[in-house]
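> I'd like to go over a predicted model; first the sequence, then the structure.
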Amino acid sequence: MALPEQSSAADVDTPMAELLRPFVVVSVVVAVMWAAELVDLVPGTEFDRWGVRPRSTRGLLGIVLAPFLHRGFGHLLANTIPFVIMGGAIASGSIGRFVRVAVIVGLVSGLGTWLVASSTSVHIGASGLVFGFLTYLVVRGVFARNLLWLAGGALTLFVYGGILWGVLPRPGISWSGHVFGAVGGVLAAWLLHRPGSHTEPTTPLAP
């Protein structure tokens, strides 16, 4: 007589693990940011010098490094919460999608800043990614013609739309990184979700 199989604890935990995995991945990225800021407290480290330096060959390295560098813990904390929430929302659909969006936004934000910002400035922080995540979540439903994503985009805009004031030029604020980050988010939504982009099936707006 065959006995019924008993589900293991791992099987029971799988749905919760699947739910948490995207936020764990995003949290690991944030943990690197916090670790970098902690190490930067050590005299002589001066990690901030590795930010984006416009039109400097050395400054190109900052396109990759700048999102992990911040000007103090207040700056880092301001970026951490929206990064985890919006990054987790993107990663919940697919961790690969989160990586693609982050790469596209990071490149557009970094290169745009490198090209147009003042040559005497150094730009650091993950705010370019935060702005890109915001615009990506807001507009992806338009390109994908997905009702659920449109509703999610409207909610995201309602909660975080106020940060868009950061695209206005202000002393000490990398507004160029914000602007190009926002542009990168729209570009990522178009590249990943435009008709014919071979993304996941979506709920159409109309037949």
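In hand now; what should we look at?

> all contacts plus neighbour counts: C-alpha atoms, from now on.
Fine.

> so where's the longest helix in this protein?
Ranked by residue count, the top helix of the chain under DSSP state H comes out as helix 9-39.

> next SSE after that helix?
Using DSSP states H and E, the helix or strand that follows helix 9-39 in sequence is helix 62-65.

> what helices or strands is the helix or strand that comes right after that following helix leaning on?
Going down the chain from helix 62-65, the next helix or strand is helix 73-93, by DSSP H and E. On a contact count with 3 or more Cα pairs under 8 Å, 6 or more residues apart in numbering; DSSP states H and E, helix 73-93 meets helix 9-39, helix 95-116, helix 127-144.

> Comparison target, given below:
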Amino acid sequence: MLLPWILLGVAWLLELLEQLIGAGRWSLAMGPGTPWWTLFTAPFSHGGLGHLLTNSLVFVPLSYLVLIRGFKAYLAVWIGVILLEIPIWLLWPVGSHGLSGVIYGLLGYLLLIGWLERQPLALALSLTALLLYGSALPGLLPWLTPAGVSWIGHASGFAGGVVAALAVSRQQRRSSAKP
């Protein structure tokens, strides 16, 4: 499945256009007073090539770990992340952007799904995510996040992934309980 690469390609295209045309001043971040559609563009907007590169290196592997569970799980994470961006967009005093919210959503999903389902594949995915990316968890805490990094975007993304895991697990239980 090429979907993670296509989504990443959109982010790279937008960043390159921003650097070439907007001289780095054009941004599609969400924040106070921005249009509603920035909820959908914010993950693809970055604060420079370095920001996008670091997000890219984590986004692709985490995406594929979730896609092992299926496209519906991946879509659920994206929906959860975008839905939980809404309060930040409406209420938070500063803007937020980048794939890191989605990255934390993917991580939140992967960490919880094993515990919820207690199946070998789900447990293996949770353990793999914890071992490879557990060191990113302090990024959820404001006092451990570097200045200029949106810890609230990370936290809302993580919560979106948790909501997605709960929804996917619930759906899985319902469909396996049907005669």
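Arrived safely, thanks for sending. Predicted model only: the values in this text are computed from it and were never measured.

> Skipping its backbone neighbours, what lies nearest residue 164 of the first structure in space?
Spatially, and ignoring its direct neighbours in sequence, residue 164 of the first structure is nearest to residue 131 (7.4 Å; Cα to Cα, 6 or more residues apart in numbering).

> Can you point out the buried residues in the longest helix of the first structure?
Across helix 9-39 of the first structure, burial judged by 16 or more other Cα atoms under 10 Å covers 21, 22, 23, 25, 26, 27, 29, 30, 33, 34, 36, 37.

> Now do the same contact list for residue 112 of the second structure.
Counting by Cα atoms under 8 Å, 6 or more residues apart in numbering, residue 112 of the second structure touches 126, 162, 165.

> ok, and these in the first structure?
Conservation of the contacts of residue 112 of the second structure in the first structure, assessed by both residues aligned by TM-score structural alignment, their matches' Cα atoms under 8 Å: retained contacts are 126, 162, 165.

> Just put these in CSV and tack on distance to residue 140 of the second structure.
Below are those laid out as CSV (distance: Cα to Cα, whole Å):
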residue, distance to residue 140 of the second structure
126, 18
162, 13
165, 18
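
> ok, those vs residue 37 of the second structure, which is closest?
Set against residue 37 of the second structure, the nearest of those by Cα to Cα is residue 162 (23.4 Å).

> Map that closest one onto the first structure.
Residue 162 of the second structure maps onto residue 186 in the first structure, with residues paired by TM-score structural alignment.

> Count the neighbours of that match for me.
Using other Cα atoms under 10 Å, residue 186 of the first structure has 24 neighbouring residues.

> ok, and the closest non-adjacent residue to it?
Spatially, and ignoring its direct neighbours in sequence, residue 186 of the first structure is nearest to residue 136 (5.3 Å; Cα to Cα, 6+ apart).
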